[in-house]
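**Student:** my questions concern the predicted model and sequence given below.
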Amino acid sequence: MDRPRPLASTLKHLALGAYLVFLAFPLFWLISTSLKTPQELALIDPTIIPDAPTFDNFRAAFSEQPIVRSIVNTAFVSSVSAVLTVFLSIPAGYVMARYRSVVSRATIVWVLLSQIFPWVLVIIPLFLLLRNFGLYDSRLGLIIVYVVWSMPFALWMLRSYVASIPYELEEAAAMDGASKARALKDVIAPLLAPGVVAAGLFAFVSAWNEFLFALVLIRDPDLQTLSLTLVKFIGAEGVARLGPLAAASLVATIPSLIFFAFMQRRLTGGLLGGAVKS
């Protein structure tokens, strides 16, 4: 048996630690900036750790802009669009993976083309289409756009998950007397749970961070999402109020981090549940 090499193991841990620091540094800098005074933010050589931490930037952000209302709007739109995306992608992904037909091949081509097609080219047709249907400047219109935007990638992801599940499991369930619906519920669904969680997480985070569609399709201040509210901390000449902007950005980041941590545990549970079921 080969013994583990201490030097190689140490280098791996150092590389992993450096990578984690690289990923966490922007969040740390955001926290540091949100706690600095205007005098510290104006320094030519910025400090990493605030000399006199203050929460004035948070108070200014919440008093100047409707942060809470924007969070509620963004959470509602992101959650509903994620649920609809997963709900529509599960049966379509299963059919694409299990049944070979002209429709499934055409759907695969549509998925691939949608990923390379720049969305900025369709923003004007989308605007005209939603306006004609009375969905402009509404949550429903924005949700529909987010579902269409996220569904191709989620569909491709779930198709790959279904294709990785052996079809023999369904045949074995049928031989044991299980109906098609019960085989899908008791055999396929537990194994597909990690893919459902991953697709839902992708759809939620994509909708939470999206800016262009919300900018074009939402005009009512009461319906604006968080990304639109953050832009208001930047002046007409491009001068940003770094303190309140960093505070508002940190507040905008925390819900997505909590959602990701929650879904990450469900993703691990789905993997273990699928392993037990199989």
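**Tutor:** Looks like it came in fine. None of these values were measured; they are calculated from a predicted model.
**Student:** only C-alpha atoms for contact and neighbour calcs from this point on.
**Tutor:** OK.
**Student:** contacts only, for A198.
**Tutor:** By CA atoms under 8 Å, 6 or more residues apart in numbering, the contact set of A198 is L267.
**Student:** let me redo that: L135
**Tutor:** G141.
**Student:** skipping adjacent residues, who's closest to V77 in space?
**Tutor:** Excluding the flanking residues, the one nearest V77 by CA to CA, 6 or more residues apart in numbering is I143, at 5.8 Å.
**Student:** pasting the second one now:
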Amino acid sequence: MRRRALAGRLWALLALVLAALWAFPVYWMVQSAFLPTNRLRAPDPSFLPLGGGLANFRRVLDDASFLTAFRVSLAVTALTLVAAVLFAFLAALAISRYRFRGRRSFVLAVLVVQMIPAEALFISQYAVLDDWGLLNRAAGLALVYVAAILPFTVWMLRGFVAGVPVELEEAAMVDGLSRTGAFFRITFPLLAPGLVASGVYGFLQAWNEYTLALVVMTEPGQRTLPLWLQGLVEANRATDWGLVMAGSTLIAVPVIVFFLLVQHRLTAGLVSGAVKG
């Protein structure tokens, strides 16, 4: 018993050390956002934001290009999230609940598409968006993101749909519900955790993506937040790290807030599904 207790404490200590190593870069970014430039360039590092302030955040928020980039990123992320989850849900439902010719080929194609490097498609994607007049448009970038996110999202949701027994729908239909009613009243609530997990994945990919946005959004007024941050670094020979860290912190805030909100709903969905099952 003592050996088990000692081993448990050692594993807990190791987990705390790994968590601290993981969280330290985030802490360094946040605390650096409060420090002036001379403190950040000092030979002795400052591990606490003592004597700092909100000047760097004010400079970022006063920059009109930041607010423009924020609106562009928000529009692109919202379009990507809705379209990717909707199409992936329908595709996962089809390949999990129905048997049709070419089903295995479709599943195999989903896996193969995931193996194609994104950089190999840049030229063709640029040409297509140029022909359709969607360059430097939020809808055009969202379309590319949906194409990139969809294969993995379909595969993720397929596991959730396959994990819900079809007998639940059949029992509800025996009790008088239609097929559609049985699906939305019985099966759909049990799939909420999968939809939320897919939404988290789509949100993170669309919000933080850089390379595709660099190819599609070439006009300064249509930059996303990662492009805005990169432009901020390139605009100064001597990088203003306080400004960069403040911008990075503000960019990370919506991701953290979204994840916290969705995490609560994900937990509620799992508990609800366990009770109904």
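**Tutor:** Arrived safely. Just so it is clear, the model here is predicted, and its values are computed rather than measured.
**Student:** just give the TM-score of the two.
**Tutor:** The TM-score (TM-score structural alignment, normalised by the length of structure 2) is 0.93; 277 aligned residues with a CA RMSD of 2.0 Å.
**Student:** correct me, but the residue nearest to V77 of structure 1 touches F76?
**Tutor:** No: using CA atoms under 8 Å, I143 of structure 1 makes no contact with F76, being 9.3 Å away.
**Student:** who's more crowded, these two?
**Tutor:** Between I143 of structure 1 and F76, counted using other CA atoms under 10 Å, I143 has the larger neighbour count: 21 against 16.
**Student:** any idea how far the more buried one lies from L217 of structure 1?
**Tutor:** Distance, I143 of structure 1 to L217 of structure 1, by CA to CA, to the nearest Å: 11 Å.
**Student:** with T47 of structure 1 instead?
**Tutor:** Distance from T47 of structure 1 to L217 of structure 1, by CA to CA: 40 Å.
**Student:** more neighbours, these two?
**Tutor:** Neighbours per residue, other CA under 10 Å: of T47 of structure 1 and L217, the larger number sits with L217, 24 against 14.
**Student:** rewinding a little: the residue nearest to V77 of structure 1: which element?
**Tutor:** I143 of structure 1 belongs to helix 139-164 when assigned by DSSP states H and E.
**Student:** helices or strands up against that helix?
**Tutor:** helix 67-98, helix 102-116, helix 189-209, helix 212-217 (3 or more CA pairs under 8 Å, 6 or more residues apart in numbering; DSSP states H and E).
**Student:** which of the ones you listed sits closest to T225 of structure 1?
**Tutor:** Comparing those by their distance to T225 of structure 1 (CA to CA), the top pick is helix 67-98, with 4.9 Å.
**Student:** now do that closest one against helix 102-116, angle only.
**Tutor:** Following axes from the mean of the first three to the mean of the last three CA atoms, to 10 degrees, one obtains 140 degrees for the angle between helix 67-98 of structure 1 and helix 102-116.
**Student:** in helix 67-98 of structure 1, what's buried?
**Tutor:** 67, 69-71, 73-86, 89-90, 92-97 (16 or more other CA atoms under 10 Å).
**Student:** ditto for stretch 266-277 of structure 2
**Tutor:** 266, 269-270, 273.
**Student:** and which of these is nearest E119 of structure 2?
**Tutor:** Taking CA to CA as the measure, E119 of structure 2 sits nearest to L266 out of the buried residues of stretch 266-277 of structure 2, at 33.2 Å.
**Student:** how far away is that closest one from R2 of structure 2?
**Tutor:** The value you get for L266 of structure 2 to R2 of structure 2, if CA to CA is used, is 37 Å.
**Student:** swap in R99 of structure 2?
**Tutor:** Taking CA to CA, one finds R99 of structure 2 at 55 Å from R2 of structure 2.
**Student:** which one's more surrounded, these two?
**Tutor:** Set side by side, R99 of structure 2 and R2 show more neighbours around R99, with 10 against 7, by other CA under 10 Å.
**Student:** on the three-state scheme, the more buried one is what?
**Tutor:** coil (DSSP: H, G, I helix; E, B strand; the rest coil).
**Student:** need the contact list for it.
**Tutor:** By CA under 8 Å, 6+ apart, R99 of structure 2 has no neighbours at all.
**Student:** and F62 of structure 1, how many neighbours?
**Tutor:** 14.
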